[in-house]
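**Student:** prediction below, plus the sequence it came from.
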Amino acid sequence: MKRAFTLTVAFVLSCGVVVGAAVAYDLLPAPGGDLAPTPEDRTYPVRFVDFVDERTLPLAPTFSEGSELRAAASGTVTSSACVPGHALVSGKAAFAVDGNPVVALSTDVPFYRDLRWGDTGPDVDSLRRALAVLGYSVDASGGFSRDVFEALSAIQDSDGLAFDDGGFHLTDFLWVPAGAAAVAICEAKVGQRYMPESTFATTSSILTALSLVSDEAEQVVPGDRRLQVFGVDAVMPESGVLSDPEALARIAAAPEGKGELRGNGDEEAAPISGTSQLVTPLRVAPVPAASVFDVRGSQGCVASESESYPVTVVGAKLGMSQVTFDGDSPSKILLRPDAETCRAP
């Protein structure tokens, strides 16, 4: 009985302490000085940082159809350097007919005639560029002159071509389109009769472009972008289409892309992905997303204590909107602005 009475008294006393503390707290004065709310609690500082819009992009490959390689030579095929999966080497014999080598020559303009001293035209300029790539001292443009004659004479001597007069003869060469891919099919076999302009080999399709998928193109920040695909670095122009033949050739040849890059020029290829960021960073101000109002697409507004400012939202991360100001910018903005609009309807 005594123990029960003691517990009851203790319970009553504890309740009195709690109630008394609550009453005492309500009677305390409101905090002042440093504990009082300040205007800064309602504002956020505007500080600018570099923004590169780093993101992974879906890219749609475009392939050209394979090329049929044809030569003007005729006779029995006595040797061939054609191997499926391997590219023909410009400046080297692709095959031989009746024991006479036919040299592969990669140019951007197809050959359609024999060339001799004094000839001019796009095909002569194209021949000059091809010879220069092979290491001969030849200017990139001009007529058929001594420098071209000497380069062709050197090729005729070293490869043992049918002609040794320093001229360009269609029967001595196999035109290979510039940037042609590896051979897919070798048509002319050793021992077979080869007829002029029949197909010697067919090349594989060539990667001719990587384009930003249209839905993603609407979301990226405009500007040239550093792109990395299968470990290969390139620069994608603001248009969103990478068409640089050299960069595309390196991407197509990357070991990481084997099995992922497929196309034959007739059907749409499956998209691939690449990482990217802006070449030239934007100066943006990260602000709390709740401080941006009157948002219409990528356009919106923020407000200071005295006025509103139009902004463009270029990105978002962890609850912060990355904005650029269309004009002047304030030093601070309201975290929860009361304004509804700052743009004309």
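**Tutor:** Thanks, I have it. All of these numbers come straight from a predicted model, not from anything done at the bench.
**Student:** only C-alpha atoms from now on, for both contacts and neighbour counts.
**Tutor:** Will do.
**Student:** burial count for Met200?
**Tutor:** If you look again at residue 200, you'll see it is Phe, not Met. As a burial measure, Phe200 scores 22 neighbours (other C-alpha atoms under 10 Å).
**Student:** distance of it from Ala81?
**Tutor:** The gap separating Phe200 from Ala81 is 11 Å, by C-alpha to C-alpha, to the nearest Å.
**Student:** the stretch 151-300 of the chain: helices as residue ranges?
**Tutor:** For the stretch 151-300 of the chain, applying DSSP state H, counting those that start in this stretch gives helices covering 214-217, 245-253.
**Student:** what are the ranges of the strands in the stretch 101-250 of the chain?
**Tutor:** 173-177, 183-186, 193-194, 199-203, 206-212, 225-229, 232-236, 241-242 (DSSP state E, counting those that start in this stretch).
**Student:** what about the second one, distance to the chain center?
**Tutor:** Distance of strand 183-186 from its chain centroid, counting by C-alpha atoms, centre = their mean, to the nearest Å, is 29 Å.
**Student:** what helices or strands is it leaning on?
**Tutor:** strand 199-203 (3 or more C-alpha pairs under 8 Å, 6 or more residues apart in numbering; DSSP states H and E).
**Student:** use this one as the comparison:
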Amino acid sequence: MTFRRAWFLLGAVFAASGLAGCSQSPLVQDAEPAPMVVAVDRQEVTITTFATLELEWSRPEVLWVAASGLVTEVLVQPGYTVPSGSALLNVDGAPLVGLHTPAPFHRALEAGDSGDDVAMLTDALAAAGDLPAETADNTTFTPVVAEAVQQFNQRHNLGNTDSFDPSRIVWLPKRSVVAGQVNLRAGEEVAGRTIGFTLSPELLDARLVGLSRPISDWANTSVILPNGLELPLPEDGLVPANSLTILQEAVDAGVPDLNVRVEKRLGTASLVPVTAVQQSARGDACVYDKHSNVHGAVIVGGEAGIVYISGTSLDEVLANPTALDLANCGGMEVDG
């Protein structure tokens, strides 16, 4: 352990004890109390602090409605998950179906047409189960594709036609999206190219800030959200990508930050009085046993009047060893 690290922890403990105003080292007392042997308590120790989890969200995307007519029913509400192939609303009594493709469709398609948009259509039909997978990515609207389109239209109550009408489709940027805001109401007239829905933003990044100690001191710890959800915290302070989905489901979309609790479980530590801990010339920590023998220790935390140490199995330590002229760890250099 470095001098700065040991001094920081001991200084914090003394500050909590009301001794931080001393002009000399906090390990030197103005009035030397008598040395005494004290029992060492061992406990499972968890260090806790509070910090802020900064959240970065994507810009909300919108779903466009291309149909014209009277909105007779809205089938999606805020918070609904909308998978590709599901109906979002009815216009003039007929559904508008959400469909995921690499890009929106810009023209009607029928038998004999060809182009990249036909390939997009065949891929979507194959994904929906209306077209055999081996015939997907076909750039020509063949009779087989026409039959698949007719099956798709029938299945979604879009009529018995074998042509593809993009005005009955709401393009989805992903195979599944979450509605954040509904922009249309039943009884409202639409006249093509209308924003029908605003999607919930996606959580892109979550970073822990505001720690009182370097993030490296909190590596491999846990972040506890206000609802009790616990997430692992790596050394860089970034919530792992595989935890972002869990985090997004636990918070309100778009919130900029969260006040969280950070916990580091240190395992079993020895709890000794702060007056039992000394420092070597280079800043390493030590304690003395009842026979005045020096033992190296590693400071892992503390609270008012108490220091948490590891690296020693002593059952008893000597408090106030400076009264016996035992200081600076006997001049030894302790490996921390």
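**Tutor:** Sure, I can see it. These numbers come from a predicted model, not from an experiment.
**Student:** ok so, going back, dump the helices of the stretch 151-300 of the first structure to CSV, plus distance to Thr171 of the first structure.
**Tutor:** Output for the helices of the stretch 151-300 of the first structure, formatted as CSV (distance: least, C-alpha to C-alpha, whole Å):
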stretch, distance to Thr171 of the first structure
helix 214-217, 47
helix 245-253, 29
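**Student:** hang on, Gly69 of the second structure is in a strand, isn't it?
**Tutor:** Yes: counting by DSSP: H, G, I helix; E, B strand; the rest coil, Gly69 of the second structure falls inside a strand.
**Student:** so who does it touch?
**Tutor:** Residues near Gly69 of the second structure by C-alpha atoms under 8 Å, 6 or more residues apart in numbering: 91-92, 189-191.
**Student:** who wins for neighbours among those?
**Tutor:** Neighbour counts for the contacts of Gly69 of the second structure, by other C-alpha under 10 Å, peak at Val91, which reaches 22 neighbours.
**Student:** my guess is it contacts Leu70. True?
**Tutor:** Yes: using C-alpha atoms under 8 Å, Val91 of the second structure is in contact with Leu70, at 5.4 Å.
**Student:** now do the shared contacts for the two.
**Tutor:** By C-alpha under 8 Å, 6+ apart, no residue touches both Val91 of the second structure and Leu70.
**Student:** so where's the longest helix in the first structure?
**Tutor:** What stands out as the longest helix in the first structure, according to DSSP state H, is helix 2-27.
**Student:** helix or strand right after it?
**Tutor:** strand 43-45 (DSSP states H and E).
**Student:** ok, then the element right after that following strand?
**Tutor:** According to DSSP H and E, the helix or strand after strand 43-45 of the first structure is strand 49-51.
**Student:** after superposition, how close is the helix or strand that that next one is followed by to the second structure?
**Tutor:** Moving toward the C-terminus from strand 49-51 of the first structure, the next helix or strand (DSSP H and E) is strand 55-64. Strand 55-64 of the first structure differs from its equivalent in the second structure by a mean of 3.2 Å after superposition (mean C-alpha distance after the TM-score superposition for the first structure).
**Student:** packing partners for strand 55-64 of the first structure?
**Tutor:** Packed next to strand 55-64 of the first structure, using 3+ C-alpha pairs under 8 Å, 6+ apart, are strand 206-212, strand 272-278.
**Student:** which one of these lies closest to Val133 of the first structure?
**Tutor:** strand 206-212 (20.8 Å; C-alpha to C-alpha).
**Student:** now that closest one on the second structure. Mean distance?
**Tutor:** Relative to the second structure, strand 206-212 of the first structure is 3.9 Å off (mean C-alpha distance after the TM-score superposition for the first structure).
**Student:** which secondary structure elements does that strand sit against?
**Tutor:** Against strand 206-212 of the first structure (3+ C-alpha pairs under 8 Å, 6+ apart) you get strand 55-64, strand 241-242, helix 245-253.
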